[in-house]
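> Predicted model follows, preceded by the sequence.
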Amino acid sequence: MDESQIISLSVDQYTLYAFIGYLLLMVGIGLYSARFSSSGISEFFIGGRKMNKLVIALSAVVSGRSAWLLLGVTGLVYAQGASALWAVVGYTAVELVLFLTYAKRLREFTEVHDCITVPDFFATRFNDKNGMLRIILVITFLIFMVSYVSAQFVAGGKAFSSSFGITQNSGVLLSAGIILLYTVLGGFLAVSLTDTIQAFFMILALVFLPTIAIIDFGGWAAMMEALQLQDAALIDPTALTFGAFVGFVGIGLGSPGNPHILARYMAIDDPKQLRFAAAIGTFWNIVMAAGAVLIGLIGRAYFPEVGMLPGADTENLYPFLAQNHLHPILFGVVIASIFAAIMSTADSQLLVAASSVVRDLYDRIIKKDEEIPQKTLVLYSRLVVLGLVVFALLFGLIAQDLVYWLVLFAWAGLGAALGPTSILALYWKGTTKEGVIAGVISGTVITIVWYLIPVLKDNLYELIPAFFGSLFITILVSKWTKK
């Protein structure tokens, strides 16, 4: 293989056809779902609480993983070795616990009180008559959701650029346009159905690619030997500092605070089916995580120097490895899996952000004394999604951070602001509205400040101190204020 083949990607026509077929399928689902999602904002934002257990299990898993898993984790394992697997252990364990405990309680409360959004839940739980708690939650959502969605657009730009040879900015624009189309058309039903199909694309690619690449290399023993010769630490899962270990495992603390995951718990048709969803979701979380880790390891064996990757960027490892080992049609599936990861997260976040604006600001605060027709609210929701895409797009075009870290920042902010407060709201009767407001603000502020101070950020992931800081402040202020 000559140098030009090593550092660039070329696209076969069959790869392009396979990818176009995938995109047409996604848009078709959006068109199919449009009528159902237009009937009201409950249908548009949480599927009218009529979603099947399998759909909920798979969409909850893939909406939480995003391009971070396929591009970020594979690149991290390439750079750091097997010790990076701890980055996937935390969220897998936490989400299992959430499915089995937290999800059922949240689902039952939100049905009884007709809560469509996470701010709806908080406002009802704490009798937020003046709307202060809603407003603070909406602002928090928008701060971190824009970063999160922008990260997905940036990932889409990278994937388009490395896979189809176009500029990254053009790829960002294409990614945004595709996600916008079916999200605006189909709402939550389209998002959940596409997530389910996208889960199979991701699983297929994450199972087949490392398996074939390891066989082509000469087997597991040959891969381990090659990595051992490079650096013995690459195959040692304990080769990391205590701070790095805590930071990796602590990623799971973000799950109870990310509203695009919580929306799945609220949308299932029967809360008794959450145990089934827990089993399915956990199994596929493990399969996808194992695939990402193996791709990083075998990729390091094939390409010992980062300069051998397109753009010398570790986040290009996944599509580059696939191109070198798969038939063009299967390579098209891999490219589709990248966009599946991107879209499954971005569309969910756009719906959550739009719901906070339309439901929580416009319907519940600005027009709280008026009866707004449901179809009017759906129309406004679609317009807000459009506006959010434009705003996130502008941010994404100038974003310089790696996808991995930009996603982790947004994940941390939401996890720290909403995770401790939502857990306490569901499980501790002593929690007060003032305590929640203090917890949301402190979690947000600690995340941002910690992220901006290099000496702090380099030693511990900002979610850890922000989560426990928010937890402590929520309890402290609740103790001082009236229930």
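Arrived safely, thanks for sending.
> Please count neighbours and contacts with C-alpha atoms only from this point.
Will do.
> residue contacts, the residue with the shortest distance to the centre of the chain?
For the chain, the residue nearest the mean C-alpha position is residue 64 (3.5 Å; C-alpha atoms, centre = their mean). Applying C-alpha atoms under 8 Å, 6 or more residues apart in numbering to residue 64 gives the contacts 255, 260, 261, 345.
> quick one: it is in a helix?
Yes - applying DSSP: H, G, I helix; E, B strand; the rest coil, one finds residue 64 inside a helix.
> mind checking how far it is from residue 146?
16 Å (C-alpha to C-alpha, to the nearest Å).
> Put together JSON lines for the contacts of residue 64, with secondary structure and distance to residue 209 on each row.
As requested, those are exported to JSON lines (DSSP: H, G, I helix; E, B strand; the rest coil; distance: C-alpha to C-alpha, whole Å):
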{"residue": "255", "secondary structure": "helix", "distance to residue 209": "28"}
{"residue": "260", "secondary structure": "helix", "distance to residue 209": "29"}
{"residue": "261", "secondary structure": "helix", "distance to residue 209": "27"}
{"residue": "345", "secondary structure": "helix", "distance to residue 209": "22"}
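> neighbours around residue 77, how many?
Per other C-alpha atoms under 10 Å, the neighbour tally for residue 77 reads 25.
> Likewise for residue 327?
Neighbours of residue 327 (other C-alpha under 10 Å): 14.
> Just after the longest helix seen in the chain, pick out the following helix or strand.
In the chain, with assignment by DSSP state H, the single longest helix is helix 168-217. Next along the chain after helix 168-217, taking DSSP states H and E as the criterion, comes helix 220-230.
> now the angle between helix 168-217 and that following helix, please.
Taking axes from the mean of the first three to the mean of the last three C-alpha atoms, to 10 degrees, one finds helix 220-230 and helix 168-217 inclined to each other by 120 degrees.
> Can you name every helix or strand that whichever helix or strand comes after helix 220-230 contacts?
Counting by DSSP H and E, the next helix or strand C-terminal to helix 220-230 is helix 242-249. Contact here means 3 or more C-alpha pairs under 8 Å, 6 or more residues apart in numbering; DSSP states H and E; on that basis helix 242-249 packs against helix 86-97.
> take the one below as the second:
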Amino acid sequence: MERRDGKRMFTIGSLDWIVIAAYMLGMVAIGLFAGRKLKGYEDHILSGRQVPTHYLAPGLLTTQIGAGSIIGFVGLSYSIGYSGGWWIISNIVTFIVLGLIGAKPLREAIGSKTLPEWFGNRYNEKSRLFTSITIAIAEIAFTTGQIVGGGLLFSVLLGWDPKIGIFAFSIIVVTYTVLGGLWAVFITDFVQMFVMFAGVTALIAVGVMDTGGITNLIKTSPEGYFTLVKDGQISTVIAQILYAIPAIFCSFDIIQKIMSAKSPQVARNSCYWAAGGVVFFAITMPLIGILGYHILGPNVENPEMITPLLIGTILPIGLKGLAISAVLATLMSSASACLIAASAVITNDICKYFVNFEKLEEKRKLSINIWLTLFLGVISWAIASFYDKAMGNMELAWTALSCGAFIPLIAGLLWKKASSAGAISSMLTGALTGMIWLFNDNPLGWRPIIPAYIVGILVLVLVSVLFPNKTGNYVGSRNQEDLVG
């Protein structure tokens, strides 16, 4: 099959189709296999809390490296070089921080199946309700974003109508996630990690050879393309790291996997292994953007399509199918994680306000979560296909969540005197500050999280001191004496 994109001709050979089809059918087969492990509700949303390091570390890594990395930040690096990859680089820091202060206590909180439930146990039901609603909406938005990315990939490389690509991508992701739950997500993530490594390596190797080697690439690139921190950019770098840390702590698709670890030590160590894996993508993703600048020229109309355009332009038949599968892997791993996270929060933390979910039989709870996962998959597909303008409104929930929940989360982990009144006050004022800042186009050039965190910290400390808890609520660690008093 050949298709023309402007002046470029893409050839998708039979071998490429075989590789792509084998990959996608393999994902569905894994879902069927993982479904055999499901005995109850907690197996579907937490894999029975029995996930070992060799599944958890790839799961954390592939969930975090999604459409933003393979599409957005490759496109940014096409325009400005390696300094466009700081979001990816910052995830090295965030996984280390998560391992140091968050992974063990969140896994030790065995009375909490979700992050909102942890907030409810640590603080009160109001904080649980706030985080459950914002997380559910945000995770659906993230799922939709990955589906849109998959549809664009099919459109650019295979010449499909974007809506057909979105439908095909949705069918695969929703099927294996529904059938196998979080176990399917972990096993597919394990496979997808190797597909991602192989596909990205193939693309880089062929691209570097086509441009005359890495030395020639450095010499002929625009000034500053291989500079990690440009003059006057240090504040931007710090802001990226400050933004990335709450992004990972407040992402239940990540925290859900932490809570599913076989032990607190596995949870912590997997974060460190994931940080090491990010190094590979921190090096390769910006390099793909720079290769795109040299091979495709400086005037590509849509830089976010650099990766698929590069795949279609330079890779031979066979490797092209591998690279397409690699990009699909980055998108599918993130989409499936976000989808199962959304369904878990709704059944565990929102349904309780309408039905006594905990009193239901285990098989009944499992059935409800399976059907809800399917329903949310259909909703995500519909939004991606027909209601793309809704994405902006849905992502406001992420602004409210990250600006409101991060400070109470960190305080709940590290400061045993953080009170319920302080937490909910910090959540509301932080979220409100962030939204006001966002709607006023970020005064002073600050992202909403900066003023939100300043306000959130002040409010949490002040209200916690004035209105302390009458009894200890700390649920995050077995060793309260390790906390700041």
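Received the coordinates, thanks. Small disclaimer: the values here were computed from a predicted structure and weren't measured.
> quick revisit: most neighbours among the contacts of residue 64 of the first structure, please name it.
Result: residue 345 is most packed of these (other C-alpha under 10 Å), 29 neighbours.
> Do I have it right that that residue meets residue 62?
Yes - at 7.1 Å, residue 345 of the first structure and residue 62 qualify as touching, with contact defined as C-alpha atoms under 8 Å.
> Any idea how many residues pack against residue 379 of the first structure?
The local packing of residue 379 of the first structure (other C-alpha under 10 Å) involves 15 other residues.
> any idea what it aligns with in the second structure?
Taking TM-score structural alignment, the alignment pairs residue 379 of the first structure with residue 367 from the second structure.
> what's near enough to touch its match?
Per C-alpha under 8 Å, 6+ apart, neighbours of residue 367 of the second structure: residue 41.
> what kind of secondary structure is residue 3 of the second structure in?
Assignment for residue 3 of the second structure (three-state DSSP): strand.
> For it, which non-adjacent residue is closest in space?
Nearest residue to residue 3 of the second structure in three dimensions, chain neighbours excluded: residue 10, at 5.2 Å (C-alpha to C-alpha, 6 or more residues apart in numbering).
> Tell me if I am right that that neighbour is in a helix.
No - Residue 10 of the second structure is assigned strand when assessed by three-state DSSP, not a helix.
> was I right about it contacting residue 16?
No - using C-alpha under 8 Å, residue 10 of the second structure is not in contact with residue 16, being 11.9 Å away.
> before we move on, the earlier item: roughly how far apart are the residue nearest to residue 3 of the second structure and residue 18 of the second structure?
17 Å.
> Looking at the two, which has the bigger crowd around it?
residue 10 (21 against 13).
> who's in contact with residue 178 of the first structure?
If you count contacts by C-alpha under 8 Å, 6+ apart, then residue 178 of the first structure has 23, 27 around it.
> Tell me which residue of the second structure matches up with it.
Using TM-score structural alignment, residue 178 of the first structure pairs with residue 172 in the second structure.
> Likewise for residue 286 of the first structure?
Match for residue 286 of the first structure (TM-score structural alignment): residue 279.
> now that match: how far from residue 205 of the second structure?
Remark: distance between residue 279 of the second structure and residue 205 of the second structure (C-alpha to C-alpha) = 17 Å.
> Go ahead and confirm residue 182 of the second structure touches residue 43.
Yes - here residue 182 of the second structure reaches residue 43: they are 7.5 Å apart, a contact under C-alpha under 8 Å.
> More neighbours: the two, which one.
For residue 182 of the second structure versus residue 43, neighbours defined as other C-alpha under 10 Å are more numerous around residue 182 (32 against 20).
> Near residue 462 of the first structure, how many other residues are there?
Residues within reach of residue 462 of the first structure, counting by other C-alpha under 10 Å, total 27.
> Which residue, neighbours along the chain excluded, lies closest to residue 300 of the first structure?
Per C-alpha to C-alpha, 6+ apart, closest to residue 300 of the first structure is residue 78, 5.3 Å.
> ok, now which ones touch the one you found?
Residue 78 of the first structure touches 296, 297, 299, 300, 314, counting by C-alpha under 8 Å, 6+ apart.
> give me the number of residues near the last one?
Counted by other C-alpha under 10 Å, the residues lying close to residue 314 of the first structure total 26.
> Which residue of the second structure sits opposite it in the alignment?
Per TM-score structural alignment, residue 314 of the first structure is aligned with residue 303.
> Now name the helix or strand holding the closest residue to that match other than its chain neighbours.
When the adjacent residues along the chain are set aside, residue 303 of the second structure lies closest to residue 75, with 4.5 Å between them (C-alpha to C-alpha, 6+ apart). Element membership of residue 75 of the second structure [criterion: DSSP H and E] is helix 74-80.
> and that helix, how far from the chain's centre?
Offset of helix 74-80 of the second structure from its chain centre (C-alpha atoms, centre = their mean, to the nearest Å): 20 Å.
> What does residue 478 of the first structure correspond to in the second structure?
That one, residue 478 of the first structure, aligns with residue 464 by TM-score structural alignment.
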